[in-house]
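Peer 1: Curious how this folds, go ahead:
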Amino acid sequence: MRSLKREILASGLSALKGNGNIEPHTYEEVETIANDILEKVKCRPQFGIICGSGLGGLGDLVSNKEIIPYADIPGFPVSTVPGHAGKLIFGDLEGKKVVLMQGRAHLYEGYAVQRITLPVRVMKLMGVSVLIVTNAAGGINPEYSVGDIMIIKDHFNVPGFAAVNPLIGPNDERFGPRFPAASGAYDKEFRELAKQKAKELGYDAFVREGVYTCLGGPSYETVTECRFLRLVGVDSTGMSTIPEVLVARHCGMRVLGLSLITNKCIVEHDSKAFANHEEVLETARMRTNHLQALAAAIVKAIKI
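Peer 2: This next block holds a predicted model:
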C-alpha cells in the first residue's frame, strides 16, 4: 500500500516542477496525501493556520504537538526562505484542534502556483474548515507604521491579471465550482471578531483593516509600482497568501487574513532607503508576541 501511494504521488507530481500553469493535482492525489498524513498523527484538525515570514513562533502556543517536516510529505513544496521552518505542527490551541504550517512556499522559489497551494487542499481533506493566513507585508498606506497588524478585508490579485491563478486547469466539483466568487473571500464575521479581540487586548493603536496585494517577487516593489498600488486602494503588499485564499474559498473554507507590516514601501524616487528581508524578520520578532496573542484569542472565540 505504501509503495502504491508513492507511485500515485510520483505520477501526479512529476509535472509540478518549476513555474507555469499546469494541471492541478487530482482529487485522488490530494486525498492520498491527506490520508498518509493522518495515518501519522492523532490530531484531527478543524483549524488551519499558515505562518508567514518570521511568524512561525505561533507554533510555540500549540500543545500536544505532533510535527511532520514538509520534506517528509510526498509532493509538499519545501520552503527555501529564511524565517520559514518548513514544518506541519498538529495539536491543541485554546481548546481547538489545529494544524499549523510553520512557513510556506512562494512563486518566486520556482514552484507552480498549483503546487504552493497544495497544502490548503490537503488541509481541507483532513477536515479543516477555517483557515487563518498570516504574512509579512510592506505598508503602502501612508498612515500605516512598521509593526502594525492589518486585518485583510479584500485583496488585489496582481498575478491573476497574467493568468497566474491556482484554479486554472481542469476543475473537480468535489473541491469546488468552476467559477467561484472571490468577493467576500475574507469572512466578515471573523474580521469583526478580530477587531473585537484586538480591542480587548489593548491593541487598538496598531491594528488596522485594509486591502492586501501580492506581487510575484522576489524583488521588492519599485517606487512607481508602489505609487500605482496606492492609487488603486491597496494598503499592504507581499508575495504570498492570495493563491492560498483562492483555493481555500474554492474548497468552501472560511478565511481570516492577518498582515504584519514589517516595512514601509518606498514611494519617493532617489530615496536612500531600501526594503530588505532582514528588516522584515526583525519586525516580525518585535511584534510576534502580539500577533500570537491575537491569533490565539481569535481561535478561542471562533465556534465551528
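Peer 1: For the rest of this, base every contact and every neighbour count on C-alpha atoms.
Peer 2: OK.
Peer 1: What ranges does the stretch 51-200 of the chain have for its strands?
Peer 2: Secondary structure of the stretch 51-200 of the chain (DSSP state E, counting those that start in this stretch): strands located at 63-69, 87-93, 96-102, 130-139, 149-157.
Peer 1: compare with the first, here's sequence two:
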Amino acid sequence: MEAESSSTHRSPSLSQTSLPFARYSYEDYEETARWLLDHTDQRPDVAIICGSGLGSLADVLSNKTVFAYKDIPRFPLSTVPGHAGQLVFGKLQGRECVCMQGRFHFYESSNINMVTYPMRVFFLLGVKTVIVTNAAGGLNDSYNTGDIMIIKDHINMPGFAGVNSLCGQNDQRFGVRFPCMSDAYDKDLRALVKQTAKELGFNSGLHEGVYCMVAGPHYETIAECKALQMLGADVVGMSTVPEVVVARHCGIRVLGLSLVTNMVVKDYDSEHKVNHEEVLRTTELRTQDLQKLVSSLTSRI
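Peer 2: Predicted coordinates for the structure are as follows:
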C-alpha cells in the first residue's frame, strides 16, 4: 500500500542544511520515529539500506507500506540517480523489515549528520540489525566487475579529516562517548553470508575485504587509487561508513555488502573512464543475485 501524503510535514532537501556538523536533538529523531510508528503497524527489527541501483531489493518485501522521503518529518531527500527516495516497510521471509530505497551521501549536502539521520530513527523504531549495501569500485586486482564483497572492515577517509557524525556533544541515550569500531562489521553475520552464499551456489565472485570511503562526488584519480590500495583497501566508494559508525554507536549489528560495479583506473595509458551509467548497468545484472542472498540471510538472522 502507498502511505498517505502529509502536506504538513515537509522534509528539508540535503542542500538546505550545509554545515558539516549541524546537529539534531533527540526530540527531532523521536518526532520522525513517532510519525512512522503512527502511520504503520509494522515494527521492523531489520533495516536494509540500498546502494546505487540496488533499490529493487525492496521489491522482494511483501505486505508493503511505502513512504516517500518528502512526506516524512525531518527526513532528508535523495538527489542521486538510482536512488528512488522511499522508505518501504514490509515482510521478508516472514521477518519485519524496513528498506531505504535510496541513501544520502556527504557530497549531496556536506552535512554528515543529515546523511546519518535515518540510523538513529531506526534505533528508535527498534531495529536491531542493519544490512548496508553499496556500489563500489574494485581496487583489489583479484576482483572482477560484478563480484560481491562482504565488508570486514573500513577505512574512513573523511574521518581522518575530522568529518565524523559522532563529533559534538554526545547523547548517552544513543550510545557511549567513545564507541569501539574494531568489530564494526558483525563476525557472525559475515560467516552467515558465506554459508548462505555457498548454499545458493554463489561461491564464485564472493570475497571478504576492506571498504574505503572517500567523500566524492568525483571518481578517484589514478594516484589516489594506488594510494588506497597501498593502505589495504579492496574497494572504494562514497557512502556506507557514516551510517555504519552511527549504527554501531547505537549498538545495532551491521552487515555490509559491496557490489563491485567497475574496476578503478590505475593505468595512465588507459582510455577507460569510470561513469555512473556503468555503475547502474552492472547493478542491474547482479540485483537478482543480491535479492536472493539478502532474502535468505534475513530469515536466518
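Peer 1: And the TM-score between these chains?
Peer 2: The TM-score (TM-score structural alignment, normalised by the length of the second structure) is 0.94; 294 aligned residues with a C-alpha RMSD of 1.7 Å.
Peer 1: one step back: with mean neighbour count and distance to residue 218 of the first structure as extra columns, can I get the strands of the stretch 51-200 of the first structure in TSV?
Peer 2: TSV is the format used below for the strands of the stretch 51-200 of the first structure (neighbours: other C-alpha atoms under 10 Å; distance: least, C-alpha to C-alpha, whole Å):
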stretch	mean neighbour count	distance to residue 218 of the first structure
strand 63-69	16	24
strand 87-93	23	22
strand 96-102	25	20
strand 130-139	26	13
strand 149-157	22	16
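Peer 1: Which one of those strands lies nearest to residue 252 of the first structure?
Peer 2: Nearest of the strands of the stretch 51-200 of the first structure to residue 252 of the first structure, taken as C-alpha to C-alpha: strand 130-139 at 9.1 Å.
Peer 1: distance from that closest one to the second structure after superposition?
Peer 2: Here the mean offset of strand 130-139 of the first structure against the second structure after fitting is 0.3 Å, by mean C-alpha distance after the TM-score superposition for the first structure.
Peer 1: ok, and what's touching that strand?
Peer 2: Applying C-alpha atoms under 8 Å, 6 or more residues apart in numbering, the external contacts of strand 130-139 of the first structure come out as 46-55, 145-146, 235-241, 245, 248, 253-265, 280, 284.
Peer 1: now do stretch 261-275 of the first structure
Peer 2: For stretch 261-275 of the first structure, contacts defined as C-alpha under 8 Å, 6+ apart pick out 136-140, 144-150, 220-224, 226-227, 236, 279-281, 283-284.
Peer 1: Buried ones only from the residues you listed, please, as a PyMOL command.
Peer 2: Burial among the contacts of stretch 261-275 of the first structure is assessed by 16 or more other C-alpha atoms under 10 Å; the matching PyMOL selection reads:
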select buried, resi 136+137+138+139+140+144+145+146+147+148+149+150+220+221+223+226+227+236+280+281+283+284
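Peer 1: Keep only those of the contacts of stretch 261-275 of the first structure that are in helices.
Peer 2: Among the contacts of stretch 261-275 of the first structure, the members found in helices (DSSP state H) are 223, 224, 226, 227, 279, 280, 281, 283, 284.
Peer 1: Farthest-apart pair in those residues, please.
Peer 2: Greatest spatial distance in those: 224 and 284, 26.3 Å, computed using C-alpha to C-alpha.
Peer 1: In three-state terms, label the residue sitting furthest away from the middle of the first structure for me.
Peer 2: In the first structure, the greatest distance from the average C-alpha position (C-alpha atoms, centre = their mean) is reached by residue 270, at 32.9 Å. Under DSSP: H, G, I helix; E, B strand; the rest coil, the three-state class of residue 270 of the first structure is coil.
Peer 1: so how far is residue 224 of the first structure from it?
Peer 2: 12 Å (C-alpha to C-alpha, to the nearest Å).
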